[in-house]
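Enquirer: This is the structure alone, sequence omitted:
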């Protein structure tokens, strides 16, 4: 169902299509705003749930968004008594921050042009994210800036040292910026070079690494249309189209393989937006789905590689005992494990509210075999 946002302008009721890839509902209260509004007034209205439809200079709107963000970030953090409480406070604060910043809106014409002074040309970026424009619409400036940033990442790509090349993520598809987990897949001893399954391929980066390592045929699966399109484009650009097949599937494709790889979302919590589904796995559904189906899809003597961070353990969201019990319940044995420490900036950022957990984090590649095979 197409949602609309409504407002009053020149004593007339007006409306337009509401765009929100995060799934945020259209704001109920919308007022017009332009260069005359102060950052304090804009922050107060946004905090109260009143959206501001911008009619002024586009670059001034970007500056106003930054000013609102600074006011949000000045608010003191809640003191947490435990890691899981710190995690919950952190998510609440992020969610509230996103809601408040999402109250600054900009209009888009049917061709994705922005009818504001000094506006950027965002037609190509919006077409990549949204498809055909069709009708005028309204979007939060915060989301639009994310669309623009994603377009730049898609053009330039992300350098993946383990691949010796670049991966080009699409809008809404999680980027492989944390290279340590890719490095594990590049280093682990291959049980076979005949066939591999890559479950939940995303950008296709792990399927590409396996093919570059000499696996003759890789079947990469995903359910998300954006991920499927992204993986196919990356595989084609890397010249691996004849060796990697990207197929739509709920976890496993048909058949068995001597190697099955999966890098599921690492944190068992609810995702607040589509892009967060690459990070949060409610009730560990994908993790348990992979583990419980692995034995039935492994060839005799084959291995399943589970790439998983232990951040959830340090946050109190999952215990190591629960993970090992899930292996056992699925009829799996652990035959080896490769570990690495994350190198991303937040791991060493003492100001991060989850710093203690991030500093202790280890990412592992668990080598699993089916029991009695």
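Expert: Ah, there it is. None of these values were measured; they are calculated from a predicted model. Numbering: from 1, shown residues only.

Enquirer: rest of the way, CA atoms for contacts and neighbours
Expert: Fine.

Enquirer: now what about the one helix or strand residue 155 maps to, what contacts it?
Expert: Counting by DSSP states H and E, the element that carries residue 155 is helix 141-156. Surrounding helix 141-156, the residues in contact under the criterion Cα atoms under 8 Å, 6 or more residues apart in numbering are 20-21, 62, 65, 101-102, 104-106, 122, 125-126, 128-129, 168-171.

Enquirer: what does stretch 49-56 give?
Expert: Contacts made with stretch 49-56 from outside it, assessed by Cα under 8 Å, 6+ apart, are listed as 27-35, 42, 45-46, 61, 100, 102-107, 116-117.

Enquirer: same thing but 6 Å
Expert: The list of residues contacting stretch 49-56 from outside it, by Cα atoms under 6 Å, 6 or more residues apart in numbering, reads 29, 30, 31, 32, 33, 34, 35, 103, 104, 105, 106.

Enquirer: Repeat that for stretch 218-227.
Expert: Residues from elsewhere that reach stretch 218-227, judged by Cα under 6 Å, 6+ apart: 173, 195-202, 244-249.

Enquirer: How about stretch 257-274?
Expert: Applying Cα under 6 Å, 6+ apart, the external contacts of stretch 257-274 come out as 22, 195-199, 277-284, 287, 298-299, 302-307, 312.

Enquirer: Ignoring the adjacent residues along the chain, who's closest to residue 309?
Expert: Beyond its immediate neighbours in the sequence, the residue positioned closest to residue 309 (Cα to Cα, 6 or more residues apart in numbering) is residue 363, lying 4.0 Å away.

Enquirer: got another, please set it beside the one above:
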């Protein structure tokens, strides 16, 4: 996902062109100035708001403190008053975009071996290699905000996410949606299985739902994804848990070849445009994956088989999708509803009254829709 653009740095001996790294596909800043430990947070914030990036050449820990101080200044900006949840969502997305743009202006240099040539810099070579690939020897520049995200993702990958129904941990890779919201996993773990013979897991991500099916005794599972990182992540997780004999991970845009008596899919829940490639795990523009799954399901179900659609109604509360449009899409795909399992979310934002979208989150229900071909 990293862009292959370059950025021009102001050096004492003349401009220097190096590789620009951005997993969010953000274009390189056009204006760059050198910053060090003498720069105040107010001055840094003002320059960032004006579109000038700050290439840090001082102490790394001071750069982190500067970013934290700039974050506090961003958060002081008052929220726009919204007249509806849909408008609140749009304002929230605008604020997130502005926040990312401003805070992304603090830049950190990387040597060709992924070391950081700053005082008190952490060891990041392994984290960078996991995200950017093998060392090429090219010097580069990355935003401090992205670099801290890489470090955090590397720690999550090592530590893993505890999945109680598996009695094991899933280790998410950078850019692959982490199963921190466990309610959808619980739905797949508790809903009666129509078969133990075969299943398809569409958009497997970390492989967590394929692992749940395997643990429940499904003999043969084909797990698909179109993202190379997700494929590598799922393959690694399933092999480590000992399910690689039951689960075959394949690259596909939605469905693999053939039919199965059980086909499951947990598409992104919000039909909105992602602001970056990484957000495709959360946002489904024009409901592409949702409609693709529904419209292709009947052709990939064995006679009498079930399709399991795992979907939150969060988008409905935001006014981004209606229940009527979902039911119409199911009907138009030649499908019928034979059952539904519901569960309330348990994540911290569902009870955070200060969250700008709290009114929608408080009403949210995640459902497993059991569908059959008509």
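Expert: Looks like it arrived, so ask away. The structure displayed is predicted, hence computed values, not measured ones.

Enquirer: that older thread, the residue nearest to residue 309 of structure 1 pairs with which position in structure 2?
Expert: Taking TM-score structural alignment, residue 363 of structure 1 has residue 366 as its aligned residue in structure 2.

Enquirer: what range in structure 1 matches stretch 261-271 of structure 2?
Expert: Mapped onto structure 1 using TM-score structural alignment, stretch 261-271 of structure 2 covers residues 258-268.

Enquirer: for stretch 103-112 of structure 2, same thing?
Expert: Under TM-score structural alignment, the counterpart of stretch 103-112 of structure 2 in structure 1 spans residues 101-110.

Enquirer: And for the match of residue 363 of structure 1, the neighbour number?
Expert: If you count neighbours by other Cα atoms under 10 Å, residue 366 of structure 2 ends up with 19.

Enquirer: cool, residue 97 of structure 2 as well?
Expert: Other residues lying near residue 97 of structure 2 total 12 when counted by other Cα under 10 Å.

Enquirer: in the helix holding residue 155 of structure 1, what counts as buried?
Expert: Burial within helix 141-156 of structure 1, assessed by neighbour count using 16 or more other Cα atoms under 10 Å, is assigned to 141, 142, 143, 144, 146, 147, 148, 150, 151, 153, 154.

Enquirer: what about burial for the contacts of stretch 49-56 of structure 1, which qualify?
Expert: With neighbours counted by 16+ other Cα under 10 Å, the contacts of stretch 49-56 of structure 1 contain buried members at 30, 33, 103, 104, 105, 106.

Enquirer: how far away is the match of residue 363 of structure 1 from residue 183 of structure 2?
Expert: Here residue 366 of structure 2 is placed at a distance of 7 Å from residue 183 of structure 2 (Cα to Cα, to the nearest Å).

Enquirer: Same question for residue 205 of structure 2.
Expert: Taking Cα to Cα as the measure, residue 205 of structure 2 and residue 183 of structure 2 are separated by 16 Å.

Enquirer: Neighbour count: these two, which is higher?
Expert: The neighbour count for residue 205 of structure 2 versus residue 183, taken as other Cα under 10 Å, is higher for residue 205 (31 against 19).

Enquirer: Select the longest helix from structure 2.
Expert: The helix that spans the most residues within structure 2, counting by DSSP state H, is helix 85-103.

Enquirer: I would like the residues contacting the next helix or strand after that one, please.
Expert: Sequence-wise, the next helix or strand downstream of helix 85-103 of structure 2 (DSSP H and E) is strand 106-110. With contacts defined as Cα under 6 Å, 6+ apart, strand 106-110 of structure 2 is touched by 54, 55, 56, 116, 139, 140, 141, 142, 143, 144.

Enquirer: doesn't the first one fall inside a strand?
Expert: What that stands for is residue 54 of structure 2. Yes - with DSSP: H, G, I helix; E, B strand; the rest coil as the criterion, residue 54 of structure 2 is located in a strand.

Enquirer: Just to confirm, what residue in structure 1 is aligned with it?
Expert: Under the alignment (TM-score structural alignment), residue 54 of structure 2 pairs with residue 52 of structure 1.

Enquirer: neighbours of residue 2 of structure 1, just the number please.
Expert: Counted with other Cα under 10 Å, the neighbours of residue 2 of structure 1 add up to 6.

Enquirer: actually residue 178 of structure 1, sorry about that
Expert: Applying the criterion other Cα under 10 Å, we find 12 residues in the vicinity of residue 178 of structure 1.

Enquirer: Could you do residue 168 of structure 1 as well?
Expert: Neighbours of residue 168 of structure 1 (other Cα under 10 Å): 26.

Enquirer: right, and it touches residue 157 too?
Expert: Yes - using Cα atoms under 6 Å, residue 168 of structure 1 is in contact with residue 157, at 4.1 Å.

Enquirer: Show me which positions of stretch 88-100 of structure 1 end up buried.
Expert: Those would be 89, 90, 93, 97, 98, 99, 100, for stretch 88-100 of structure 1 by 16+ other Cα under 10 Å.

Enquirer: wait, stretch 285-294 of structure 2
Expert: For stretch 285-294 of structure 2, by 16+ other Cα under 10 Å, it's 287, 289, 290, 291, 293, 294.

Enquirer: likewise stretch 308-317 of structure 1?
Expert: Under 16+ other Cα under 10 Å, the buried positions of stretch 308-317 of structure 1 are 308, 309, 310, 311, 312, 313, 314, 315.

Enquirer: Helices - which of those land there?
Expert: Counting by DSSP H, the buried residues of stretch 308-317 of structure 1 place 311, 312, 313, 314 in helices.

Enquirer: Which residues lie in contact with the third one in this structure?
Expert: Contacts here follow Cα under 6 Å, 6+ apart; on that basis residue 313 of structure 1 touches residue 319.

Enquirer: what residue of structure 2 matches up with it?
Expert: Structural correspondence for residue 313 of structure 1 with respect to structure 2 (TM-score structural alignment): residue 316.
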